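K.L.:
model the following, please.
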Amino acid sequence: MIWNPNKECMPREQLRELQGKRLQKLVAYVYHNVPFYRHKMQEMDLMPEDIRSIDDIVKLPFTTKQDLRDNYPYGLMAAPKSEVVRVHASSGTTGNPTIVGYTRKDLAVWSEVMSRCLSAYGVTREDTFSVSYGYGLFTGGLGAHYGVENLGATVIPASTGNTEKHVRLIRDLHITGIACTPSYALYLAETVDKMGIDKNELSLRIGAFGAEPWTEHMRQEIQERLGLKAYNLYGLSEIMGPGVSCECEEQNGSHIQEDHFYPEIINPETLAPLPYGQQGELVFTTLTKEGMPLLRYRTKDLTSLMPGICPCGRTSVRMTPIMGRSDDMLIIRGINVFPSQVESVILSMKEFEPRYMLVVDRVNNLDTLQVQVEVRRDYFSDDIASMLNLKKLLSDKLKSVLSISADVKLMEPNSIQRSQGKSQRVIDKRTFLTDNE
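P.N.:
So this is what the prediction gives:
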């Protein structure tokens, strides 16, 4: 089902013309309303009238998360405060939180793009959808909530917490869809098993999962254990929230809502634009946002853009799954390591739960990597020989993928702490030591 065929199936030439007009309007808007961008453009000897088409976007300055923090709280707002009807914010665990303001039009656009995503998954007015992202300053809960309501389906604002009650509601209210993090979906599956409920007692058929990277193996795990079809949902609060891109029923890349968010891929080191198909850092420009529009925002997410029109009929460009973040990449003994690589290996082996933790340390001036992973109950044993064989099997597979050796620590079932929000996968003790020197 396509929610807005006029926009989602627009011919590419027509779409680029629309993007160009919206970019021209946006640049003039921020130049006159945001001192930060006006100064940036003046330093580059750039005026709004120099932007004549979407191809001119490469002339514009980049924006980073640090820019948002340096202009905390309202320095990047373009709309007057009287027009801002909602504010969301990041956690601010590594500095000032990033504050994002929305006008009524922004909220309408947000509901629109989320409705597009839900429709792409096959959600209709007949569905009952549980929104199990956190509500509050985090954009996930309210973003998905208003998308479900805008589409006309029934929304259950479950949020996180009290998971056993949530499972009963999923069963008793015949909830057919759920939006949450992939890790919380697995926690739900564990709770279903613990409560002795068969997945066939549930009516779940659609899952919209995002807010953290996940792998194809993790998708298969969630689908098998909850009996639904799992779709990727992508967004970030600085740009809008969930709904920036989403998979369709083809599940071959995520469609970007290009009439509102213009994507680029750049080399994160040289900042040079990269062509379709080449992996790099994802950059977004908010073409229609009023509250806090951003020019060429560097997401730090590593992906690529897929050429060609999708069989579903949508003409918008698609992005491949996020491999990781350029700022989350671990450099261990000179080797680039992404947590998603470790996860792919773990989830490819039937002996392990999709629960793991990476602990990076430095011993005698040498980086070390420990991979803690839960063994499934059916495979956990007091037989030392069998556990040593399992440990060696995982160690060998990890070394073939990562090109470095890792110390594997096999954990008992349910011993790694669960998260009802975004999961913490990495503890880097090297940073902790450096901060205290």
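
K.L.:
all contacts plus neighbour counts: C-alpha atoms, from now on.
P.N.:
Fine.

K.L.:
give me the three-state assignment for residue 114.
P.N.:
Assigned with DSSP: H, G, I helix; E, B strand; the rest coil, residue 114 falls in the helix class.

K.L.:
how about it, what does it touch?
P.N.:
143, 144, 146, 147, 148, 242, 243, 244 (C-alpha atoms under 8 Å, 6 or more residues apart in numbering).

K.L.:
what of residue 210?
P.N.:
180, 181, 182, 232, 233, 234, 235, 242.

K.L.:
repeat that with 10 Å
P.N.:
When the contact criterion is C-alpha atoms under 10 Å, 6 or more residues apart in numbering, the partners of residue 210 are 133, 140, 179-183, 231-235, 242-243, 246, 422.

K.L.:
now show me the structure for the sequence below, then we'll compare the two:
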Amino acid sequence: MSYWQPEYETMDRDSLKELQLKRLKKTAAAVYNNVAFYQQKFSEAGVKPDDLKSLEDASKLPFTRKPDLRANYPFGLFAVPNKDVVRIHASSGTSGKPTVVGYTANDIDMWADMMARDLAMVGVGSEDVFQNSLNYGLFTGGMGFHNGIERLGAMAIPAATGNTARQLEMMQDFGVTVLNCTPSYALYLAETAEELDVTDKLSLRIGTFGGEPWSSSTRKELENALGIKAYDSYGLSELIGPGVAFECEEQDGLHIWDDHFLIEVLDPEGEPVAEGEKGELVLTSLTKEAFPVIRYRTGDITRLLEPECGCGRTTTRISRILGRADDMLIVRGINVFPSQIEDVLVGINGITDQFQIVLDRNQRRMDEITVRVELADIAFTGELKDLATTKKKVENELKSVLNIRTNVELVEKGTIPRTTGKAQRVIDRREAI
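P.N.:
Take a look at the predicted model:
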């Protein structure tokens, strides 16, 4: 079966808006009639599902935030009876009550089709051997990709996370052609393969990576190290899991499936930003039955791109995720975003974009920020001929952007920990002092 779906992927914008409005009305009615939380929120906003006469009227609907999900733990936001829910997934709950999401049988089928569409878009087919190195269990990543791999007809290897040597052994023994994991773990796999001298024994041709922000330079490093084309994927359990947006073979922004989601990119006041401007991604599910969400503030920062793409698809495109709205650090009264630091590092020769931020307080109870940066393998030339010069240049560049003095620690490549999950970019030790 082909998962190229031109009726949705190349639909003209007027027809697409008509479809979205029809599905938005159905979703709004479902939550209004079946979810007490949304009944109250709609009432407070003075809006009813029948008030949706155009897509622009979606702005009248209330926002949903992650604390709302936790406050309604475990099943308070389900729009169907529990007997119709065939699966649940949940967050780790490390920062409070976990967020629990439910799926009907139709939701599972729709999710598998969506993932198959994503994978087909980057050239994965039934002849491929797909190693899925994401965590299985309550986390949506492993199962979400797994269902799509099987729906597409590729051979699925549920490798899950950890045991890097075994992961590389499976790649060799099973002839793996597609790898899926976080970009930070992919870098670790590549470095370990080089150390074990097995890179030439791998058959990889495609990598799909997500779960954390990553840069164009990381893409190039992965592509060169593993001999692949590396694609960005985006998803979140609150909407469905992985598969919400995916790059195509153009590698120029991620396509969001407008037939399943209504997309907004908003400023901190909740107003739409202009095309190309940074803002928070806000999503409304249009086809989810068990756990539909209205105007969910994802906290992810992105840009809306022109819908026209060289691949021929007309779906909404966004830039790769630039960071998190809640990732902002306050250091000596200055707002600092990890994405700002990464933007500086990628423009300096002699270092990589692998970094870690360490926050401390000195004896005078003043905040101190140290950025640990990995050195590249290349020799220094010109103004970067020695470590002292490199360190000074990085500190000056960071100060000019962040408007705060930053200590820089240059470390050998591979020093900053790679994990099977998301990279730990920030270590905040201020409360421990």
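
K.L.:
returning to what we had before: strands - which of the contacts of residue 210 of the first structure land there?
P.N.:
When the contacts of residue 210 of the first structure are checked against strands (DSSP state E), the matches are 179, 180, 231, 232, 233, 234, 235, 242, 243, 246.

K.L.:
is it true that the fourth one touches residue 245?
P.N.:
Yes. Using C-alpha atoms under 10 Å, residue 232 of the first structure is in contact with residue 245, at 8.5 Å.

K.L.:
what touches both of these two?
P.N.:
117, 253, 254.

K.L.:
now do the SS call for the closest residue to residue 146 of the second structure other than its chain neighbours.
P.N.:
Setting aside the residues directly before and after it, residue 146 of the second structure is nearest to residue 156 in space (C-alpha to C-alpha, 6 or more residues apart in numbering), at 6.6 Å. Following three-state DSSP, residue 156 of the second structure is assigned to strand.

K.L.:
so what's residue 156 of the second structure up against?
P.N.:
128-132, 145-150, 176, 178.

K.L.:
and the lengthiest helix in the first structure, how far from the second structure on average?
P.N.:
In the first structure, ranked by residue count with DSSP state H as the criterion, the top helix is helix 12-33. Compared with the second structure after the fit, helix 12-33 of the first structure shows a mean deviation of 0.6 Å (mean C-alpha distance after the TM-score superposition for the first structure).

K.L.:
the second structure: matching residues for that helix?
P.N.:
Mapped onto the second structure using TM-score structural alignment, helix 12-33 of the first structure spans residues 13-34.

K.L.:
how about the contacts of residue 156 of the second structure, which pair is most distant?
P.N.:
147 and 176 (17.6 Å; C-alpha to C-alpha).

K.L.:
now residue 298 of the first structure, nearest residue through space, not along the chain?
P.N.:
In space, residue 298 of the first structure is closest to residue 283, 4.7 Å off (C-alpha to C-alpha, 6+ apart).

K.L.:
just checking, what packs against the one helix or strand that neighbour maps to?
P.N.:
Assessed by DSSP states H and E, residue 283 of the first structure sits inside strand 280-286. For strand 280-286 of the first structure, the contact count by 3 or more C-alpha pairs under 10 Å, 6 or more residues apart in numbering; DSSP states H and E identifies helix 12-33, strand 261-266, strand 297-303, strand 324-325 as packing neighbours.

K.L.:
can you tell which of the ones you listed is closest to residue 122 of the first structure?
P.N.:
With C-alpha to C-alpha as the criterion, residue 122 of the first structure lies closest to strand 261-266 of these, at 22.8 Å.

K.L.:
now that closest one against strand 280-286, angle please.
P.N.:
Per axes from the mean of the first three to the mean of the last three C-alpha atoms, to 10 degrees, the angle that strand 261-266 of the first structure makes with strand 280-286 is 150 degrees.

K.L.:
so which residues of the stretch 301-437 of the first structure form strands?
P.N.:
Here the stretch 301-437 of the first structure has its strands, by DSSP state E, counting those that start in this stretch, at 305-306, 318-319, 324-325, 330-332, 335-337, 352-363, 366-375, 407-411, 426-428.

K.L.:
quick one on the thing from earlier: residue 342 of the first structure versus the residue nearest to residue 298 of the first structure, what's the distance?
P.N.:
The spacing between residue 283 of the first structure and residue 342 of the first structure, counted by C-alpha to C-alpha, to the nearest Å, is 26 Å.

K.L.:
the more surrounded of those two?
P.N.:
A direct count of neighbours by other C-alpha atoms under 10 Å for residue 283 of the first structure and residue 342 places residue 283 higher, at 23 against 19.
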